[in-house]
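[1] 3D model of this:
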Amino acid sequence: MERYDQLYRLYDEYDAATLRALQNFVDLFPPVDSRVALEHWQEASDELDDRKAEVREAFPETGETFCDLAARATRDQAFTALDLYAKYDRGVNVLVLDVDETLRSAGGTDNEIPRETLHLLTEFHEEGLPIVVCTGQTLENVKGFLIQGLGNEIVHSGNLSVVYEAGTGVFTPGHGADTKRLLYDDLDRDVRAIFDAVRSRILSEAPERLRRGCHLQGNEFNVTLKPNFETGSDEAREVIDRALVYELDLLGSAVAEEVEPETEEVGVLESGEGDDEEATPDADAARDWARAYYAAQDPEIRGVLESEGGTPDCDAEDVPGPIRETFERIDVAYYEADAAEIGSLELNKVVGVESAFDVLGIDDPFAAVMGDSKSDLRVMEWVADEEAGIAAAPEHSSRDVLDHVIRTDELVFDRGKAGDVLRTIYALNRLANLG
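    Next comes the predicted model:
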């Protein structure tokens, strides 16, 4: 209890709020060519040093750490960090961070990563903490905003990795032959053929209204339809709901053409009578198989099908065995008013993160995983099962993500406020260093 008593004293007897305000001003002061502004910055820096000196004097054994706590973390963040240390007895040694609606938010940060968050990530980097950016975005998009926000030196430091397209590839600059790992190259040929077929047909066969309302994201492997409207808007929700149904139907057709179900299975028509031609699946049956299977897997998909009048005429149990076995390897993801995506269940963010850890040489991870969607949840559950980390999520995350985060350590933050959890993690690591 001694450490708790010391924290009570720190936040009760010293003006931590002013310390944080001064520290934020000093850290985030923009580069300006103004003598008056620079003098103001110097005055704030001198006052910050004086106030920190008071804390150092009051806490001879822990003064430097307590200076950092008071200047970086609120009272609640510091005590949450101490609770985490009491529970896990270690600090975080790698950050695993989703981007969209986690580090940045269309509704909270104008879809930009806040300067405060970027500065905190820089602080973690300077402390030697590896950073794994884990996103559904394309590699080129991620590289662009990371270099712009963190700088070329950090991105190419050898201590930052990008898991892109939700786990289809891993990019870790500065690691020679392991700099870029194309994980989708390891998939079976028949699965890759299905993705090639869907990708080649998805725009050319789309209804005109859908072609006008969305676009195909420039992925290396996953097939992702994105709205031509602002993410989260009613227009985006409407077009992505339609896109999801269309993707399911196209996937069902591609799988049925690649896989040969037994001719006696439901929905399979003979292509000829009295000849040796192969049986071909009926298009409506293939469509219903995909709809039924994925509706049974995901209640959100089932809800979209119901609202779009696309409820299948069969149940998941009616899907022929060979078709079902292929569906079991392919993921269909629905992100409300944001994206409809076909990916591989053999390639997900967990696989990508494991590969990133391997390249970075992280043998005993204790990760802070931050995300908002079902793909992030897989990573959260993985670190929980392996006792290898903690999870945090914004308050607008999917219900399953929030349920997991609340059930574990309750690290839920406001929209666009990822910096709040990063400050808690910073405090946790400082406390862990004290032992």
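[2] rest of the way, CA atoms for contacts and neighbours
    OK.
[3] so how far is stretch 47-60 off the chain centroid?
    Distance of stretch 47-60 from the chain centroid (CA atoms, centre = their mean, to the nearest Å) equals 39 Å.
[4] can you check stretch 28-48 too?
    Computed by CA atoms, centre = their mean, the chain-centroid distance of stretch 28-48 equals 36 Å.
[5] One more, so I can put them side by side:
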Amino acid sequence: MERYDLVYRLYDEHDTETVREYQEFVDVFPAVDSRVALEHWQDATEELKARKDEIRSAFAAGETFAAVASRADRDQAFTALDLEAKYGRSVNVLVLDVDETLRSAGGTDNEIPRETLHVLTEFHEAGVPIIICTGQTLENVKGFAIQGLGSEIVHSGDLSIVYEAGTGVFTPGHGAETKQLLYEDLDEEIRTIFDAVRSRVLREAPEKLRRGCHLQGNEFNVTLKPNYETGSAQARAVIDDGLVYLLDLLADAVRAAIGADDVLEGEPVADWTRAFYAAQDPEIRAVLEGEGVYPDLEADETPVTLAGVLERVDVAYYEADAAEIGSLELNKVVGVERALSVLGIDDPFALVMGDSKSDLRVMEWIEENDAGLAAAPEHASQETLQHVLETDDLVFDRGKSVDVLRTVYALNRLVRLN
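    Predicted coordinates for the structure are as follows:
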């Protein structure tokens, strides 16, 4: 019988919704010192076993279908079947952004939900390595990773952290390869430019900007974060101001590095720099226009000596969240490639989940190399969402990354039947 027909039977003939409810209750039951509560958990465990046994006895591949029914709903199971038919292989590594992907300020109170953490634990137990790929600092990521997943998983040798959007990689349990500072491979000119911006960014900031934002404690990237709630009107205003300020600091640092005057080919270096990045990112252009500082210059006419350096520096704008400069020679793709190497994954087929343009680069990389699937929340950046819709349409609701993880869990179980 066709596998699709078997899955139809599974969801038509069995109360899979109740099976999933029992499974979730058993999985995330809180640790409480109560005899009554423990008896309730034991009763639920026995009922879950009975219902899964019923499914096991109804299918030749009963163990697989019982596992799928206990984790995935009908839509997730059929999506998994479609992915299995298209790719014919299981996901062997998870590449996961954190903020506004695994957790959401607007959907999960900025905490990773317990059910999401539990599914990640199950992937780990199944031998699927996890790469946390984020713009956050290493210390921040280590803290919530240990708190959420546990020290044993973090230090298992099967978890890697790509931090600061690819400037470093931390993979506990791998000896000399445990921590790799990728920014040390950059040439002296680029490192000098970043040192110059970092040393001035708060010291010379206008008072309003200095009071309204702070410098994220990065090892290399220079990132301004709002002191106000992310997404608020106040955060948007201060980050818009911060973006313009960072662009001007970058322009001055590059000017000094190339030994140029304040004016190149009749125009200020700051204006050339603004025009250069506005042409690359419509969101940056919109901010410059809104602030009344968009220059009437053609970006492709940027002086060669200046453009040669700017082409190596990334300026990122995250509305009402952050303004950042980083190196284009260091990004999440570079970090993920290094993490895969340390983890010993030579033939990756990854699930990449993220919401931003930096995550999009990883998604495009896996598509170019036929190396996995991409998923994004419904509120992801427009370019990221468009890419996901055009590939496998793995879009999930805010704070519900677990839905895609359950789909991939079902995919991995179904692939075993081949």
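[6] Next up, identify which helix or strand residue 132 of structure 1 is on.
    strand 131-134 (DSSP states H and E).
[7] Give me the helices and strands touching that strand, please.
    Here strand 131-134 of structure 1 touches strand 94-97, strand 160-164, helix 349-360, going by 3 or more CA pairs under 8 Å, 6 or more residues apart in numbering; DSSP states H and E.
[8] The following helix or strand past the shortest one vs structure 2, average distance?
    Using DSSP H and E, the next helix or strand after strand 94-97 of structure 1 towards the C-terminus is helix 115-126. Helix 115-126 of structure 1 differs from its equivalent in structure 2 by a mean of 0.4 Å after superposition (mean CA distance after the TM-score superposition for structure 1).
[9] how about the longest helix along structure 2: buried residues?
    Longest helix in structure 2 by number of residues (criterion: DSSP state H): helix 233-258. Counting neighbours by 16 or more other CA atoms under 10 Å, one finds that the buried residues in helix 233-258 of structure 2 are 234-255, 257.
[10] Also stretch 293-311 of structure 2?
    Buried, per 16+ other CA under 10 Å, within stretch 293-311 of structure 2: 294-295, 299, 302, 306-307, 309-310.
[11] residues in structure 1 matched by the longest helix of structure 2, start to end?
    Using TM-score structural alignment, the residues of structure 1 aligned to helix 233-258 of structure 2 are 234-259.
[12] can you give me the offset of that stretch from its chain's centre?
    Centroid separation between stretch 234-259 of structure 1 and its chain, computed with CA atoms, centre = their mean, is 23 Å.
[13] Over to stretch 226-245 of structure 2?
    So, by CA atoms, centre = their mean, the centroid of stretch 226-245 of structure 2 is 22 Å from its chain's centroid.
[14] do the same with stretch 218-234 of structure 1
    Distance of stretch 218-234 of structure 1 from the chain centroid (CA atoms, centre = their mean) equals 16 Å.
[15] Stretch 105-114 of structure 2 now?
    Offset of stretch 105-114 of structure 2 from its chain centre (CA atoms, centre = their mean): 15 Å.
[16] in that stretch, what's buried?
    111-114.
[17] got the end-to-end distance for it?
    15 Å (CA to CA, to the nearest Å).
[18] what does it contact?
    Stretch 105-114 of structure 2 is contacted from outside by 28, 99, 102-104, 148, 230, 398-399, using CA atoms under 8 Å, 6 or more residues apart in numbering.
[19] same check, this time on stretch 169-184 of structure 2
    Here stretch 169-184 of structure 2 has contacts from 138, 154-163, 166-168, 220, 330, 335, 338-339, 342-343, using CA under 8 Å, 6+ apart.
[20] Give me the buried subset of these.
    Neighbour counting over these (16+ other CA under 10 Å) leaves 138, 154, 157-163, 166-168, 220, 330, 335, 338-339, 342-343 as the buried ones.
[21] ok, now which ones touch the equivalent of residue 311 of structure 2 over in structure 1?
    Superposed on structure 1 with TM-score structural alignment, residue 311 of structure 2 falls opposite residue 328. Residue 328 of structure 1 is in contact with residue 345, counting by CA under 8 Å, 6+ apart.
[22] all strands of structure 1, in order?
    For structure 1, the strands defined by DSSP state E occupy 94-97, 131-134, 160-164, 169-171, 180-182, 214-216, 223-227, 268-269, 280-281, 330-335, 339-344, 367-370, 389-394, 412-413.
[23] average offset between the second one and structure 2?
    What it means is strand 131-134 of structure 1. With mean CA distance after the TM-score superposition for structure 1, strand 131-134 of structure 1 averages 0.2 Å from its match.
[24] Tell me how far that strand lies from the chain's centre.
    Distance of strand 131-134 of structure 1 from the chain centroid (CA atoms, centre = their mean) equals 9 Å.
[25] now the fourth one
    In terms of CA atoms, centre = their mean, the gap separating the centre of strand 169-171 of structure 1 from the centre of its chain is 14 Å.
[26] With the third one instead?
    How far strand 160-164 of structure 1 lies from its chain's middle: 11 Å, per CA atoms, centre = their mean.
[27] That one vs structure 2, average distance?
    For strand 160-164 of structure 1, the mean deviation from structure 2 after alignment is 0.1 Å (mean CA distance after the TM-score superposition for structure 1).
[28] Quick one: residues in contact with that strand.
    By CA under 8 Å, 6+ apart, the residues outside strand 160-164 of structure 1 that reach it are 130-139, 142, 154, 169-173, 349, 352-353, 356, 360.
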